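Chemist: Let's see this in three dimensions:
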Amino acid sequence: MCGIYGTTKTYTEEQVKKKLERTSFRGPDRMGWKKYSSDKTTVIFGHNRLSILDLDSRSDQPFTYQEKIHLVFNGEIYNYRSLRKILKQKGYSFRTTSDTEVICAAYLEYGENCVNQFNGMFAFVIYDEEKQIFYGARDRLGQKPFYYQLNGDKFEFASQLSSIQLFNKDLTISSRGIQEYLSWNYLPSPNSIFNEVKTLKEGYCFVYNLRTHSFKTRQYWDIDYQGQQPFNGSIADAQIELEQVLGDAVKMRLHADVPVGVFLSGGIDSSLIAALAAEHKNNIATFSVKFHEKAYDESKYANMVAKHLNTNHHEILCDYREGIDLVENFSYYYDEPFADPSAIPTMLLAKYTKNHVTVALSGDGGDENFLGYHRYEWIARNRKYMAIPKSIRVLVSNLLKKIPNNNRARVLANLIEKNDIDEAYLRTVANWDAPWLIEPMKPDNFEDLKYLMHSKKNIYERATDFDIKTYLSGVINTKVDRATMAYSLEARAPLLDYRVVELARALPTEYKYTKNNQKRILKEVLYKHVPKQIFDRPKSGFGIPFRIWFREELKEYVLDQLSEEKLNNIPGIQPNIISKCIQEHMDGKWDHYMLIWRLLVLSQWLSTNGRGIAIK
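Modeler: Next up is the predicted model:
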């Protein structure tokens, strides 16, 4: 787990050093860069290393293999040991015990198809001196980030946007990017907050030709969103296969030359990961966050699971004082606007976990793969209403809107007036028609809608497919990467092993969800390891008490940061409507904490990272 950088632009050695120093938190163990000159081309590769495998300096990057292949790599290839054996049999030799060297040999053996051999989370670029090309790739689910700028004959890439932004006078803030952020709460790939910088989409690889300056991307992996490879066995068969695959995914991710622990919230997903990890490591360290506010605190359940599994459990207290410190430094680590409030407790969890381990396993991916979110239950409850003719639903919607001070009625009214269940679901995950936007976002040109808007699967499967390609990649994985990397901690997610994802996508819906029983098959596997009664409670997300803090401890902070004067500096919104929303929240009439957080983040980013840059 590291930070990578590369460019064909002309920068001084001091400038390259500062670009790497800007994201040194991603890899504080060693920093290095090299310049390669050949065929009238100068290439600079840089790397910040967080040492996880083969801690010796021989595995430092930029890494050169057979004097002709140069690599910078961020992430982990979990199957590198088995792949190394195969490559050895084919005649390749190795001087390290790292996965870095295996990538190089795999590229020489398999060419641009080498990425299909890798089971891991990664973003890497290879400079092939003989072919004079960059070959790069990003992992299947987008766990590791990759930003790039192509400007004529100049190419620059990095793990984080700030490395590209530094000493770069060619950037303009994207007005569309701001609109997308306000609509989706993040910047959907391939766009970034800057017009000139793009992100490589998950499951894609690319070739950049240094002679012709052509840049071509190719999708090497995707989910089976059209349902062409269904699982045909019984639920008992599926349970056996899932436990085997997930068990192997956990075992692979426990391998490291540094201490490894587990994030344990006490929920289904993290408890299952902790249980499977405990089978391989005695007294494994587990970590959870505790809140004073009881409605948000699930630490007692994490303690119950930890006690049953006999783990070395650590509890981290989060209050508003710690929270505001993280809020004020948020933009430094996230680089561009990002509005998931659970990023704050995730940062806190990472900050204190790093005091004990360098790698932590997480339960990310369970909700998307196995129908765990509350919004999937909303689909079940409201499908029949959405089948009523729209004209009748609009009449009901208008009546609901007239009910005073009824939050639930207003939300339901906005949803049932949509054209169909697909559009209504889309509205639950996006703010594209929010009344406080100057110009509502039109989602019809959003490429990833193809995963939702088709008829090859039922609405549950289409919704989860869509969430995997958008919310999981753009929100969950971004949150975890930035939050953990801020404190030089590596997070590994066994439920995001592509084999687990492919199996989950193939399973019949009823294996994952039946009435009042979400994540059905995942629970059945869990209950073989941890008592069922611990989980006999409503689902709770990994939230933070912002709705309370914004009305109480952080009230003055919010009113200062989102004053009318400062709201006028935020493009794309209607300040008068926003001010009314903020007052409604303070008066307890309506819960607008997500809107407040979204605007706090954007305002902070514009005043720091975006200062002095034109918006176009």
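Chemist: contacts and neighbour counts: CA atoms only from here.
Modeler: OK.
Chemist: Just want the most central residue of this structure.
Modeler: Nearest to the geometric centre of the chain sits residue 477, at 1.4 Å (CA atoms, centre = their mean).
Chemist: residues contacting that one?
Modeler: Listed by CA atoms under 8 Å, 6 or more residues apart in numbering, the contact set of residue 477 reads 142, 143, 144.
Chemist: Here is the second sequence; please produce its structure so I can put it next to the first one:
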Amino acid sequence: MCGISGIAYAASMSPPDEHVVLAMRDSLKHRGPDDAWQWTAPGVALGSRRLAILDLSSRGRMPMSTPDGRYWTTYNGEVYNFRELRAGLTARGHSFLSNTDTEVILRLFADLGPAMLDRLNGMFALAIWDAGERSLFLARDRLGVKPLYYAARDGRLFFASEQKALFAAGVPARFDASTWEELLCFRYVGGERTVYEGIHRLLPGHYLIWKDGTTTIRRWWSLAGRVRELRDKEGPGDPVRWFRETFDSSVDLRRISDVPVGVLLSGGLDSSSVAASLALQAGRGVASFTVRFRERAFDEGPLARQVARRFGLEYHEITVGPDNLLERLRRASFLNDEPLAHGNDLHILAISEYAKPRVTVLLSGEGGDETLGGYVRYRPLSSTRLLALARRILPWIHSRVRLRGRLGKLARFLELESVDRFVMYNSCDVLPNDLRRLGMESGNEPQYRRSILEEAAQLYPFEPLRQAMYCDQHTFLCSVLDRNDRMTMGASIECRVPFLDVRLVEGLAALSSPALLSGGPGKALLLSQGRQLPRSPDQGIDDGGGLARCLYPSIAKRALRGIRMHLTFRDKLSVLLSILVWSGLATIGRRYLGNDAWIVALGLALVIVLMTQFELYRRLQDALRQHHAEPTPNYRQVEALFSLFASLPIDQPLPPMRASAISPDFANTLVSLIRELRPQIVLELGSGVSTIITAYCLKQSGQGRLMSLEQDEGYARLSRADLARRGLEDRATVLHAPLRPLTLDGRTWSWYDPTPIEPLHGIDLVVVDGPLQEQQPERLLRYPALPVLLGKLSPRAAILLDDCNREDERRVVETWLKEFPGFEAERLPGEKGTVVLRRPG
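Modeler: Sure thing, here's the model as predicted:
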């Protein structure tokens, strides 16, 4: 499991700057904290952040190549049948260097090309560069469990696991206003489009080939096509037995791992079935993780505990309430990149973070409702006759006595013009008619959703319930899977979904409705498995809205107030907009939409306030373009600053940069050097912004400490306070070291008091940004750094010197090289001039 990123471009174009490639890669660190690497060649740059699951050694490092170097891949996901595929490749003469599924996929592609996708059973998003053809191949799994985004810009193709990596490369984060209606009704933009102009999803079951600036996209898997093929064959004689055996096989395949595996256990039928199957096959002691709520009406903790006790699971739970939800909301919004579409995003994130110290892989029950017909909203579609009768009666009653709850929602649905529209909008809480009541003119239907509905109608004529399930499998389920991916990977957890094994998805879709539904929705096949699971009265159906109703009223005002405060210093206009939108939705929602939709309106208010940040992104991109048009170095520094914020967890504004402080491009060089060296001890001469940047980087890597010498006592106090405010004091220490006379080879210098560094040995990195030239008239002021520290350096140490465009610093470097011939100097591009000294080799 990984975060992947990359850029493809024509050979005639200049390659992307290295810091852009690294910024893309490292913006996805949460997806892969175990390893990071990148590979560049003419026409391509690939990046990978690895979460090690199979073969934890460095042999699993990506990007990975075939032995001849023709094919290179960066890959995210798991192919569960990779051992079977590997055996077939071995029989054909292939040998393998690792025990990863990555290598198997790469060799299979070298043999079969895109046709190899049909052989994969798993979840994946992958990129393969063919150096012979100079082409890039992108592909995504059948149901879209793993995400993949791309953007074509200025003759280049950018791709990544998450949109934030595209932003880090300079792709504009500009909100697409034409998606508003779909976003408000469905809470998610279906299909290839996203909420950002010019940024696309690669659709599930599709692949893309880029060559010489031309992009070709093909659908390699069609559920409708597979159902028709299976209908031509003899189906399972005993659907109940077939489902049980296939489901258990699916769970068993998803146990493949070299790290601990656990299960997300809600107490509901889907997750309980996964947990039971996992426990029966893996034995007692599998870790289960449950989110509980203080509100008894929404708490399934007692059921989850019964399941854990019955099947010998190691039970873990956390209780989530309104406290700290605002901070989780901000974190989840950052991870998701788009507005949050579901009421339980924050809780999946919380339980994943809780589970991470114990496991790296979790199984979950997503997909059961969409494939087995579990949603209660499917029920009205099970009888077209009753639906026609209700259409004549309920809207009339609703217009005179405002119905509440499910009857009120059904009445609103029946106001739609046709059964087709009832099917299309089945997953919505807000309908086009509601938008009209709010004064919004409803535009055209979302074209992708309409095309899927047409596929569904051809596959299941006169069966609106099956049509709704098919539509959900291509739209609503995608939003569920995106949520699951972002919230679990945000905690560096891989989440696997047994209900979406290709054998189950295709086989269930091909069953007749009587065999699948036993006369009505409610997961009859799952209930007939005989596992004796503890059940609540509503188990087997899913309301889908209870969690949001539980939480939104208690946190909405607090969250909105906090977010407005968070944005005040950045954009007062956005604050005003958020207040007006929230107040308007609240008033109109109470008056027109009824209780359930009022809760949704509160959620949408949260969404809208968060989306004001899109405007801030847009303004930053406008600033970048303006600076790029000017013949000044400003553009490069703004770009470098944007890259810096994308690659580090900087949660507060930085002190002013440039002038006497370091420039953003120097800060990026410092970050790259730290990531390359992974230093245990860093010594800095002169504190300031570089102190903060270094501390952030060390904290991000989880190792190393910084000692900073500062000649000015007042400035040392300020630096220490800044570190404490950011929670970085465990990684950095600022010491007051006033300038003292220092004699070297008969010459006296003013240099830092060396007393604090006398115990130091094995220094891996020295950052020389002091003493300040302005305060001391001596020439070669920074010269003493190397002779004083030489005996304290580790063999692999590097010395990073800023301000090398100045005559004095240039002479310092020349003198060092002359007097210490064991060092070599590399001059790096930078606004003020940057030099790195190292020992060769």
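Chemist: Compute the distance between the equivalent of the residue nearest to the centre of the first structure over in the second structure and residue 447 of the second structure, please.
Modeler: Applying TM-score structural alignment, one finds that residue 477 of the first structure aligns to residue 481 in the second structure. Counting by CA to CA, to the nearest Å, the gap from residue 481 of the second structure to residue 447 of the second structure is 21 Å.
Chemist: Check residue 708 of the second structure too.
Modeler: 59 Å.
Chemist: which of these two has more neighbours?
Modeler: residue 708 (26 against 11; other CA atoms under 10 Å).
Chemist: Just checking the distance from the helix or strand where that one lies to the centre of its chain.
Modeler: Counting by DSSP states H and E, the element that carries residue 708 of the second structure is strand 705-710. On the basis of CA atoms, centre = their mean, to the nearest Å, strand 705-710 of the second structure sits 34 Å off its chain's mean C-alpha point.
Chemist: In the first structure, which residues correspond to it?
Modeler: Using TM-score structural alignment, strand 705-710 of the second structure corresponds to no residues of the first structure.
Chemist: ok, residue 504 of the second structure touching residue 245?
Modeler: No: using CA atoms under 8 Å, residue 504 of the second structure is not in contact with residue 245, being 10.2 Å away.
Chemist: which one in the first structure is aligned with residue 308 of the second structure?
Modeler: Match for residue 308 of the second structure (TM-score structural alignment): residue 306.
Chemist: Look up how far residue 314 of the first structure lies from that match.
Modeler: From residue 306 of the first structure to residue 314 of the first structure the distance is 9 Å (CA to CA).
Chemist: Then residue 322 of the first structure?
Modeler: 17 Å.
Chemist: Which of those two has more residues huddled nearby?
Modeler: residue 314 (18 against 13).
Chemist: On the secondary structure side, give me the element for the spatially closest residue to the more buried one that is not a sequence neighbour.
Modeler: Among residues not flanking residue 314 of the first structure along the chain, residue 287 sits closest, at 4.8 Å (CA to CA, 6 or more residues apart in numbering). Residue 287 of the first structure is located in strand 285-291, with elements delineated by DSSP H and E.
Chemist: what do you get for residue 602 of the second structure?
Modeler: helix 594-629.
Chemist: so what secondary structure elements neighbour that helix?
Modeler: Under the contact criterion of 3 or more CA pairs under 8 Å, 6 or more residues apart in numbering; DSSP states H and E, helix 594-629 of the second structure touches helix 546-568, helix 572-588, helix 634-647.
Chemist: Pick the most deeply packed of these.
Modeler: Ranked by mean neighbour count, these are led by helix 634-647 with a mean of 21 (mean count of other CA atoms under 10 Å).
Chemist: next structured bit after that helix?
Modeler: By DSSP H and E, the next helix or strand past helix 634-647 of the second structure is helix 664-677.
Chemist: The first structure: matching residues for the helix or strand following that following helix?
Modeler: Downstream of helix 664-677 of the second structure, the first helix or strand assigned by DSSP H and E is strand 681-685. Under TM-score structural alignment, strand 681-685 of the second structure corresponds to no residues of the first structure.
Chemist: Which parts of stretch 247-263 of the second structure count as buried, going by neighbours?
Modeler: 247-257, 261-263 (16 or more other CA atoms under 10 Å).
Chemist: same question but for stretch 468-477 of the first structure, I mixed them up
Modeler: Per 16+ other CA under 10 Å, stretch 468-477 of the first structure contains these buried residues: 468, 469, 470, 471, 472, 473, 474, 475, 476, 477.
Chemist: cool, stretch 398-413 of the first structure as well?
Modeler: 400, 401, 409, 410, 412, 413.
Chemist: The stretch 251-400 of the second structure: helices as residue ranges?
Modeler: 269-282, 301-311, 325-336, 345-355, 368-372, 384-400 (DSSP state H, counting those that start in this stretch).
Chemist: Provide the aligned range in the first structure for the shortest one.
Modeler: Which is helix 368-372 of the second structure. Using TM-score structural alignment, helix 368-372 of the second structure pairs with 366-370 in the first structure.
Chemist: To which residue of the first structure is residue 239 of the second structure aligned?
Modeler: Using TM-score structural alignment, residue 239 of the second structure lines up with residue 238 in the first structure.
Chemist: and its match, how many neighbours?
Modeler: Counted with other CA under 10 Å, residue 238 of the first structure comes out at 19.
Chemist: about what we covered before: quick one: contacts for the match of residue 308 of the second structure?
Modeler: Taking CA under 8 Å, 6+ apart, one finds 286, 312, 313 in contact with residue 306 of the first structure.
Chemist: And for stretch 548-561 of the second structure, what's in contact with it?
Modeler: 295, 298, 321-322, 325-326, 342-344, 596, 599-600, 602-603, 606, 609.
Chemist: Whichever of these end up buried, select them in PyMOL.
Modeler: Selecting only the buried entries of the contacts of stretch 548-561 of the second structure in PyMOL, with 16+ other CA under 10 Å as the criterion:
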select buried, resi 321+322+325+326+342+343+344+596+599+600+602+603+606+609
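Chemist: Out of the contacts of stretch 548-561 of the second structure, the closest to residue 131 of the second structure would be?
Modeler: residue 342 (41.9 Å; CA to CA).
Chemist: Lovely, talk soon.
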